[in-house]
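Asker: any chance you could fold what I've pasted below:
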Amino acid sequence: MSKVLYFVVLAGMLVAVASFVPVQAKSGEDFDGDLPSQSVDLPASTLTDLIPILADLFDTAIVADASLIEDITTPAISGRYPLHTLLQVILSSTSIDIKLIANGVVLKPKVRKGVVNVVEVEKKENIERMEVRGNRTSADYTANTHAWSSSFSGEFAKRQAANDILSSVNRSALVASPTANLADTFGYLSGITISRDFGEGLSVSVRGVGPSYQTTLLNGHTLAVNENVRDSGQFGRAFRFDVLPVQHIQAIELVKSPKVDAAASGIGATISMQSIRPLSMKKQLTELSVGIEGDEKGKVESPRIWGLKSWVSANKQFGLLVSASSFSRDIRQDHFQTWNWEPNGNSYFLDGVGEDVLIPSNRIAVTIENENRDHDSQSFSFQWRPSEYFSLDADHFYSSLTSHYTEQRWLARLDTAASSPSDFIVENGSLVAASFDSIVLRSALDTSKQIHSNSTSMLSVTVNQNAWRLLLSVADTSAISKTASLIERTRIEVEPRPFSYSLLGGLDADVSFAPSPFPNLVADAAYIEHASSRSIRSSDKGTSLVSKAELLLNEHYLDRLSFGVDWRDKHRQYRRRDFAADAERLADISFMPSFVETITPRNFLSDDFLAELPSVWQVPSASLSRTILSDFDDTQASLADLGRSYAIQESVLGAFFQGDASYMSPMPIDLSVGLRWQYWESFVTGVEPQVSLQTPVFRQNNTARSYWLPSVNMRVELSEDALLKFSASHSLAFPSYSDLQPGLSLNTTEGVRLASGGNPELKPIESRNIELHWLWSGHSDVNVSFGGFLRALSGFVAIESETINIFDEPYLLSRPENSRDFSTYGAEADMQIRLSASTLLNMSGTWLAKGGIEQQVELVPDWNFKAQLVYENHSLSARVGLDIQSELLFTENGAPVPDTNLAKQRYLRADLAYWLSDSVKFTLSAKNLLSAPLRYYFEHSGGQTLKELELVGANLAVNLSVKI
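Answerer: Predicted coordinates:
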């Protein structure tokens, strides 16, 4: 069935349902403007803690005087209510009245006839005593100078109320600082660590598993995934958060205990995002934001603009919202690199060095990397809500990220003939320093232009009738990453000369890269050594359908039954074409001065680089690649190209059933028991070289599996101040798309033949999970959460190596296998402390250990600590955030190449917001303030050897926002 037909069928169903849904006028007991009914399951609590939960649930502001509500307790209540009716039930035995205002609800003391209410008079004279106790997540908020602290306290209250183990962030906190990067805005949540690229938040890891093992949803649907085209890497299933603008998001929930009603594709967490919608704003709104952004090492003129316009009908039944954003960023990254440390003699041999000593496999380089990123995005949302019983929502999102990337590099080839080292130093079995009399040096230029586009369209209908709530939603999503301009690589070589390098061993080494003298490409004898082009196109397209039904019972102990079916169909295609000019073609081209460009890389790697590099570098110019590579035809595919390309058709079908119950004796207990049936089928097609054959062989592989996935979530109120949460579940993660490819990539060096490829027979990874969390809020200024978790993983994918015959020659093949079963366990703590009326400290930490065998997972630190100090008072808000991550496994390599690790990271940011008026806000944000290089290393013979240094300078952004 085509995608168009899906939408036609759904539209017909919506019209049919709408024709039977009554449009009921509000009774006299309701008040004009009340929000639609919501299902609630609220524990006994205090009114102070309950109001933020209700404000978030009903998406509106609730205002009350702190002294009025501080001593009021509320009973447990379940059912479906409009907000006004629910508040009447909760406050029926109190002396509090409910009043509707334009921006929400006000709770105030009741006034008896003929009696002057002294408290009311006092409030008029001291209006600052009125404070917002609940922050709605709508984009239409008034001048909220307490966005961060309200988000922290509201998040903790929501965490207390939910049966799931989760963390959340609302819109007011998301847009409080001028960053446009979505990962950076919710990276302070406990249990989450951010993987950054050029200083930008890119993907997230959660408590023991990496980015590919998380489920990312937008309005309940799985999103398509973009690739990393720049250096030919693939993200698999890891969602790139840099392609989705933060301005289009209403709220984010990070659910750490697997949910049976969410499509299975992750063993880590479900990252559920909700988009902004017009009816939550309840009135017309125009918002415009402009600013500039700059980097310490890059350019400082990077403009940014964002706008939003919403329209709501007078009867609050129709709403339209459009938003658009555009911003640029110029980034410079300084890079010192060594390549593939292997045993001496494996790919080449250095005289005098032991055969077992690890040496950098033929390259050491210094590189200036520049990237210009242009982001453009638009979103559209339509809502029709003729009554509180029916709503129709349509959403469309489009974003485009265009990257202009340039690498300018000088590299030394240690495998130069007769390049025996002298004055060399071996530490921890590695050649950490050496001098050479004669080494070939090359200057290189890599350029490319990539476009990453995302498009998602959604249509959904919700029906509330009596005790039933029905949801039907369909989505079409696509992500395309491609080279708009080819990845072009050219190198110019000079005559050999003396060269030395020094790593000194250890993570704190000050490295040195020292040619003597530094070459001059125009004056010295130079020739064109290499020219190649590459094109890549990756598309990820899919259609999904979600249907859910919920029945509120409130009879005996059973509160709610819910069940549903979800389905998605995805098509993944990856195509790569390579071209390299042969030696004869290069020899026919006369070297000209126009092939050389000069650059001035000031302050290269700051204080972490010992070598005094020249202030002016000479590197190949773009005219060189245009001269040689202009006739590259990416429609012609070689055997190697076909081996790297593949297509995957994936179908995922699921069904779930869940029951929610509550027990009041001997203590309040909420229990959720669910069961999910999951079916996964993949059809992989591609080409691989076969034994003794030098022609491509087409291969197809079909895999289908089904699973039963139970889950239990329990919430126990130990006292008025403390509660306990328990979760046990069985979850899945599907194999990475790149790991499923059937092809092989062959690399032949002197005497060594290497092969790498995927494995289309991989099966999903299974995880059995147990979590226990304790939450305490016994002090009005302190909230504490502490928990432990255990994951037993089976069939985890790891790189395994074996020797096979290809073309009648032995090759060392590295490919992924479901080869590891192991356990990870850890603990997580979170504390919020109100130091004063204006100051809040939030701290969280996660500690992870391995059980069974020594096991590492890529991009997951052993521990992580975060601290946020927030000051918010009147019109001024300020925040300082520190994020420290332990060392982690960055890339797992096959033998004999050591794994690459990333050393401890420290990330410091600061934000400042000043409200000039209720409608005008000025913001200032500074990121990466420590401006320290990332240090990559490997471990060998009981020690650590530095492998790479990367440095992106501090980033500063200023912004001015206006609301009308």
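
Asker: drop to CA atoms for contacts and neighbour counts, all remaining ones
Answerer: Noted.

Asker: for whatever helix or strand Y907 lives in, packing partners?
Answerer: Assigned by DSSP states H and E, Y907 belongs to strand 905-915. With contacts taken as 3 or more C-alpha pairs under 8 Å, 6 or more residues apart in numbering; DSSP states H and E, strand 905-915 sits against strand 876-885, strand 920-927.

Asker: now render those strands as CSV, adding mean neighbour count and distance to D524.
Answerer: Shown next, in CSV, are these (neighbours: other C-alpha atoms under 10 Å; distance: least, C-alpha to C-alpha, whole Å):
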stretch, mean neighbour count, distance to D524
strand 876-885, 20, 46
strand 920-927, 21, 43
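
Asker: save the ones you listed as JSON lines, and put in distance to V132 too.
Answerer: Shown next, in JSON lines, are the helices and strands packed on strand 905-915 (distance: least, C-alpha to C-alpha, whole Å):
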{"stretch": "strand 876-885", "distance to V132": "16"}
{"stretch": "strand 920-927", "distance to V132": "19"}
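
Asker: one more, please, to line up against the first structure:
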Amino acid sequence: MTRTTVGRQPLRSRKTPLAMACAIVLTTAAMPSIAAEITGTVTDPQGQPIQGVSVSLQGQSRPQLTDAAGHYQFRDLAAGQYQLLAGTGSHQQSKQLRVDASQNATINFSLDASDIEHVAVIGQGGALSASLNAQRNADNFITVSSADAIGEFPDSNAAESLQRMAGLSIERDQGEGRFVRVRGLSPDLNAVTYNGAQLPAPEAGSRAVALDVIPSDLLQSLTVTKTLTPDMDADSLGGAVDIKSLSAFDKDGRFTKLTAEGSFDTHQSEYGNKLAATYSDRFAIGGLDDDFGMALAASNAVRKFGSDNVETGGDWQLGDQGPLLEKVQMRDYQIERERLGLAANFDWRPNQNNQVYLRTLYSRFADQESRNAIVSKFGDGLALGDDQQSGKVSRELKSREEVQTIKSIVLGSKSDIEDWQLSSQFGWSEAEETNPNGIAGAAFEQKFADGLSYQSTRKPVISGPEAFYDASGYELDEIEVVNSDAKDSSYNGRLDLSRNLYLDDVVLQLKSGIKINRRKKSNEETHWLYKDLDEQGVSGTALTLADYAGTEVDYEFGKFGPRIQDHSIHQLLASLNRDDNVDPLESTLNDYVIHEDVNAAYLMATSDWGKLRMVAGVRYEDTSLRGDGWQYDEPNDQFSARHVGNDYDNWLPSVQFRYGISSDVILRAAWTNSLVRPTFEQVSPGYLLEGNSDAPEASFGNPALQPLESANYDISAEYYMGESGVLSAGLFYKAIDNFIYEADLAGRSGYENYDKATTFINGDSSKLYGAEFNFAQKLDSLPEPWNGLLFSANLTLTHSEASISWLDDGELQRRDIRFPSQSNTTGNIALGYENEYLSLRFSAAYKSNYLTEIGALDDADYDIYQQEHLQFDFIAKGFVSKDVMVYFKALNINDEPYYTYSGSAARNAQYEDYGPTYQIGINISGF
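Answerer: Below you'll find the model as predicted:
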């Protein structure tokens, strides 16, 4: 039994920030408050609310767009004379008023809807207006996509919707977006919250939230924050993604929508379907009309598809005679994927000063996958075009149903109590990934003296003699079955208190708060390894592939041979004794429970000096990590419990500036600090000791790892062109400490006599910097019919520098690398057109190559990169009536493959092809 504990701080230090944050705000109780507020609504002559009208204060740089209820609001105003402007151009109305200290003034407007048709929030232009308005008024650097904007692209999940934003790209699984990268940083380095509460990760060992679990139909908005304020969790280096679901107060009165969709996968010639429904309404249950709101959303989609694959994993020998292939797998996937999403949200607003809300989410992602593979191994390496080399070929089956679920409940409240604002939130989230008794590998082997060859290093598809494709020549070697359950749960609560103060004609808001988070990550696996089956009563043809062979595999890249039938394998397994085939090592070593407790407190101040707004403060986070797992000593064939721990704390100051030269031109600057804790795989308590005492080999997690810490610098300039246009440019720089990578510690202090000691370590400082550009414009100033055009484009250029080290004959060596998952260039382009009958949008998403894996510490020729990826998508909508819309979507029109390579683009690591997918559907609302 071992125990590792590092970095424990004195108890008094750990308590001080929590008490300090509350005490500073409480000391302001005796100070005078004089902030004012102006609210109101914009309606048509019949009294119906108008959404999307621009309302501004003359001399102020933050205009607003009215919401679905026609409502607008300006808070934190100093006492004085104001001129209020509503509408645009010659159709603008103006009203003057004076507000006094602590006064809430109400100013309403009545506008002719025909005069403001250019700002009504409908279609592509309206969706763009809503998103840009949120970004324009933000105190920090954010990117927003509203529900309407999400619906303008053919995206099926939250990850794919995020890829359209500036600085964001996605990592795909089987052609579908799954994980999100922000400014080129790995998904593990970005936080994801749902209605402000942290979402855990379903996958064992990871912090990255797989966003393909969440259907896009459940989303109200997506907000990516690139510069954190002190009242936000600090755990992101690239950005924090907040997913907001629908509230009844986002709509004016009752809202209903029903979606029915069918899809066709060209690769497998399979059909899929989707049904989704949304309902929201408001009711009177207290003193005010419509003070209670309820919003419900449900989505269920089934998609049948597949892919063809050939991958080496980087198993090449490099030498003077050219690359020699050591191992390659040809794979055929058949997949049935089902997404179920449910959300129920409730709001109670008994008066203008108080609100209570409840947000819930249930999302289930089920993947039924059958994978047939041909695995070819060449001991001495196989040269291109050579057919004289011997090799061992294994035909393998993997068949499993992997189910991921995410559940979240968030209860919160907000209250204005005289001069104070108080908010609280309590949340519970749980993510789980199960793989019940999946066939991890059923392998049938055959050896060949010669006759195996391949003709391309990019797609090294193996061909062979007739025996290569004959099922009767392959003998059953082993079957591995896995039952796994990974779970990540989180309980969190926060309390925030703020007050507005008036100091020498400056409105100052002081805000502080505390947050606690209790997270538990666990993994439990049971492995069965069925070998030497002849000794367990299996005989005759049951020991060859002939008894388990099915139809010919339809493999795009060449001849494949028969598939292995999973039901035949399951019949064989049912006849064997499971208890006699348990693999004790794999069933124990990967089991762990990790507790991560985080206590946080912050203090921040927000102030305005005319057109300049500043947000400054500091956040403190204290982390306690405890883990329980297993160590296996192979020389003594002994398991022992292993308990590990690590404590550390971080102070994270920040300051952000927003200067509105005018209502259309905004300058921003920020200095912030953030951190990312190591992944659960990296701090896993598991420890494997092999070999002998003279030259042992070990592989283990490192719970003593320190978090990545980043000092972030951002500047930008934004020019807003009307309500539906923006041109912006920004620069960012990140100085990152404690870069984490996998290393061999053999020969270093504490591991002098080890032959191998593989774990994760903190590296030296690294840096990432780049530039972001964004342009979007609805061209409504053009003559008809061209005034329906809309164009948007964004581009992010990023560069990173990091280094890794290793021992060579006792000398420490280093080499420079890029950050894993960091693309130097990412970008999106979209061209849209709409009128009252039709809406079209053609879009392209691009990311340049990036490092996915360090193949060998001392040789860059074995590093694995993903090739650049460019995908084209298209959506067309036809408006049958005000409440009925039909649509057609085409995804991956250009049939872009997934390709990774080892060192050189000519040396395959993985090539996978998916084909386009087409969808057709109908939306019905207002019923």
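
Asker: TM value for the aligned chains?
Answerer: Scored against TM-score structural alignment, normalised by the length of the second structure, the superposed chains reach a TM-score of 0.83; 841 aligned residues with a C-alpha RMSD of 3.7 Å.

Asker: returning to what we had before: nearest to D34 of the first structure, of the helices and strands packed on strand 905-915 of the first structure?
Answerer: Closest of these to D34 of the first structure is strand 920-927, at 28.5 Å (criterion: C-alpha to C-alpha).

Asker: corresponding residue for G175 of the second structure in the first structure?
Answerer: Counting by TM-score structural alignment, G175 of the second structure lines up with G199 in the first structure.

Asker: what sits against that match?
Answerer: For G199 of the first structure, the contacting residues are 928, 952, by C-alpha atoms under 8 Å, 6 or more residues apart in numbering.

Asker: kindly report the same for E427 of the first structure.
Answerer: Taking C-alpha under 8 Å, 6+ apart, we find E427 of the first structure in contact with 505, 943.

Asker: and if we set it to 7 Å?
Answerer: G505 (C-alpha atoms under 7 Å, 6 or more residues apart in numbering).

Asker: and for L503 of the first structure?
Answerer: So L503 of the first structure contacts 432-433, 509-512, 946 (C-alpha under 7 Å, 6+ apart).

Asker: how does it look with 8 Å?
Answerer: 432-433, 509-512, 945-946.

Asker: okay, those in a markdown table with secondary structure next?
Answerer: Output for the contacts of L503 of the first structure, formatted as a markdown table (DSSP: H, G, I helix; E, B strand; the rest coil):
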| residue | secondary structure |
| --- | --- |
| V432 | strand |
| A433 | strand |
| A509 | coil |
| D510 | coil |
| V511 | strand |
| S512 | strand |
| T945 | strand |
| L946 | strand |
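
Asker: just among these, which is most surrounded?
Answerer: L946 (26 neighbours; other C-alpha atoms under 10 Å).

Asker: what does that one correspond to in the second structure?
Answerer: Checking TM-score structural alignment: L946 of the first structure goes with N908.

Asker: mind listing what that match touches?
Answerer: Neighbouring residues of N908 of the second structure by C-alpha under 8 Å, 6+ apart: 311-314, 457-460, 899-902.

Asker: what's the closest of the residues you listed to D583 of the second structure?
Answerer: So of the contacts of N908 of the second structure, ranked by how close each gets to D583 of the second structure (C-alpha to C-alpha), first place is G313, at 25.8 Å.

Asker: helix or strand: which one has that closest one?
Answerer: Using DSSP H and E, G313 of the second structure falls outside every helix and strand.

Asker: what segments of the stretch 1-150 of the first structure are strands?
Answerer: Here the stretch 1-150 of the first structure has its strands, by DSSP state E, counting those that start in this stretch, at 38-42, 45-46, 61-65, 73-74, 77-81, 96-101, 104-109, 130-134.

Asker: for the stretch 401-550 of the second structure, same thing?
Answerer: Under DSSP E, counting those that start in this stretch, the stretch 401-550 of the second structure gives strands at 420-448, 475-503, 506-531, 549-552.

Asker: hmm, R626 and V598 of the second structure touching each other?
Answerer: No. Between V598 of the second structure and R626 there is no contact under C-alpha atoms under 8 Å: 11.8 Å.

Asker: more neighbours: which of the two?
Answerer: R626 (21 against 18).

Asker: corresponding residue for that one in the first structure?
Answerer: So, by TM-score structural alignment, R626 of the second structure is matched to F683.

Asker: excluding chain neighbours, what is closest to that match?
Answerer: N702 (4.5 Å; C-alpha to C-alpha, 6 or more residues apart in numbering).

Asker: which one in the second structure is aligned with that neighbour?
Answerer: In the second structure, N702 of the first structure lands on G645 (TM-score structural alignment).

Asker: what's the average distance of whichever strand or helix holds that match to the first structure?
Answerer: Assessed by DSSP H and E, G645 of the second structure sits inside strand 638-660. Compared with the first structure after fitting, strand 638-660 of the second structure deviates on average by 1.1 Å (mean C-alpha distance after the TM-score superposition for the first structure).

Asker: how about stretch 864-874 of the first structure: buried residues?
Answerer: 864-872 (16 or more other C-alpha atoms under 10 Å).

Asker: tally of neighbours for T695 of the first structure?
Answerer: For T695 of the first structure, the neighbour count with other C-alpha under 10 Å is 12.

Asker: measure A845 of the second structure to G686 of the second structure for me?
Answerer: 40 Å (C-alpha to C-alpha, to the nearest Å).

Asker: for I417 of the second structure, that is, sorry about that
Answerer: In terms of C-alpha to C-alpha, I417 of the second structure sits 52 Å off from G686 of the second structure.

Asker: can you check E480 of the second structure too?
Answerer: 21 Å.

Asker: and the two? Which one has more around it.
Answerer: Comparing E480 of the second structure with G686 by other C-alpha under 10 Å, the one with more neighbours is G686, at 25 against 20.

Asker: pretty sure the more buried one contacts N702?
Answerer: No. Judged on C-alpha under 8 Å, G686 of the second structure makes no contact with N702 at a distance of 9.2 Å.

Asker: was I right to think E761 of the first structure contacts T703?
Answerer: Yes. Taking contacts as C-alpha under 8 Å, E761 of the first structure lies within contact range of T703: 6.9 Å.

Asker: for these two, indicate the residue with more neighbours.
Answerer: E761 (19 against 14).

Asker: thinking again about what came up before, against the second structure, where does the strand holding Y907 of the first structure fall?
Answerer: Per TM-score structural alignment, the counterpart of strand 905-915 of the first structure in the second structure is residues 869-879.
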